[in-house]
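*Asks:* this is the structure alone, sequence omitted:
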């Protein structure tokens, strides 16, 4: 029986290591005090954005984090902690959790582990204010488009002016 329990524990640690290793961002929150309805709403918001939200035993996350060399993360694994794991855009889990915590005071941002760097609660809030990757790309493309559009408008205006001058001379 003990070896079966140990196998299950090792499998869970392996699962956590796999998820942490692939993650762009891991945001840790204290969820204690959320109602079932609030927790369900939060899980849905995160799932819709492609973010995993899990509650693991802190001892298992600690072992997985230590084995991956993420020791800085361990200090925040006290009390009832849930983790939101984002695999693509590191701002998404931070943004969703931060927005949700503003409306639901029971949810408390603890820390984040983003691209190998530990973020305290304040840095997680800063990260949440960064626009998503899609918005940043759209802004970048818009900034490329503006000078080109202005140039095209200028060339068109010069062409129109020359055409009007030549028709006046004829």
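*Replies:* Structure received. If you're wondering where the values come from, they're calculated on a predicted model, not measured in any experiment. Numbers count the residues shown, from 1 in each chain.
*Asks:* only C-alpha atoms from now on, for both contacts and neighbour counts.
*Replies:* OK.
*Asks:* tell me where this structure has helices.
*Replies:* 2-22, 36-48, 58-68, 71-74, 91-103, 121-129, 133-169 (DSSP state H).
*Asks:* now tabulate these in CSV and tack on distance to residue 29.
*Replies:* Shown next, in CSV, are the helices of the chain (distance: least, Cα to Cα, whole Å):
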stretch, distance to residue 29
helix 2-22, 16
helix 36-48, 12
helix 58-68, 12
helix 71-74, 13
helix 91-103, 8
helix 121-129, 9
helix 133-169, 23
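*Asks:* point out the most buried one among these.
*Replies:* helix 91-103 (a mean of 20; mean count of other Cα atoms under 10 Å).
*Asks:* and it, what does it pack against?
*Replies:* Helices and strands in packing contact with helix 91-103 are listed as strand 25-30, helix 36-48, strand 81-86, strand 108-114, helix 121-129; criterion 3 or more Cα pairs under 8 Å, 6 or more residues apart in numbering; DSSP states H and E.
*Asks:* before we go on, here's another structure to hold up against the first:
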């Protein structure tokens, strides 16, 4: 019986390690003091943004980061811990939890990972202030369109000047 339990826990550690290793970003939070309604609301917001939230025992998390060879994150595994991660979006976990923390003072960010590297609370908050993927793409599109727009305006101005000179 005991071997089955150990095997199940090792399987859980391996699963958590693979999720953390493959995640674009991870945010570790302390959720102690949040009401059930607040946690439900947070989970909904996270799900809507493609972010998963898991409450995992600290011992499992410590073993998982060791197995995944992630450094620095194990210091955040104290007290009640929830792990928020996204496989695709780097900014989404930080942005959602930072916005939510403004209304829920009991929620606190402990640290996280940004593309596999440890990030402290200040780095997570700085990441949350960046525009999301759509915002960055629209900024890029605007920058790429500027030279074409400026050239079109210059050609139009030259054509208008020639029309006025011919008249």
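*Replies:* That came through fine. Please read these numbers as outputs of a predicted model, since none were measured by experiment.
*Asks:* returning to that earlier point: so which of the helices and strands packed on helix 91-103 of the first structure comes closest to residue 73 of the first structure?
*Replies:* With Cα to Cα as the criterion, residue 73 of the first structure lies closest to strand 108-114 of those, at 6.6 Å.
*Asks:* pull the residues that contact the closest one.
*Replies:* Residues outside strand 108-114 of the first structure that contact it (Cα atoms under 8 Å, 6 or more residues apart in numbering): 24-31, 73, 76, 90, 97-98, 101, 118-121, 124.
*Asks:* with distance to residue 155 of the first structure added, can I get the helices and strands packed on helix 91-103 of the first structure in JSON lines?
*Replies:* Shown next, in JSON lines, are these (distance: least, Cα to Cα, whole Å):
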{"stretch": "strand 25-30", "distance to residue 155 of the first structure": "47"}
{"stretch": "helix 36-48", "distance to residue 155 of the first structure": "46"}
{"stretch": "strand 81-86", "distance to residue 155 of the first structure": "46"}
{"stretch": "strand 108-114", "distance to residue 155 of the first structure": "47"}
{"stretch": "helix 121-129", "distance to residue 155 of the first structure": "39"}
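*Asks:* among those, which is nearest residue 59 of the first structure?
*Replies:* It is, among those and with distance given as Cα to Cα, strand 81-86, at 11.2 Å.
*Asks:* mean deviation, the closest one versus the second structure?
*Replies:* Following the fit onto the second structure, the mean deviation recorded for strand 81-86 of the first structure is 0.5 Å by mean Cα distance after the TM-score superposition for the first structure.
*Asks:* and of the helices and strands packed on helix 91-103 of the first structure, who's closest to residue 9 of the first structure?
*Replies:* strand 81-86 (18.0 Å).
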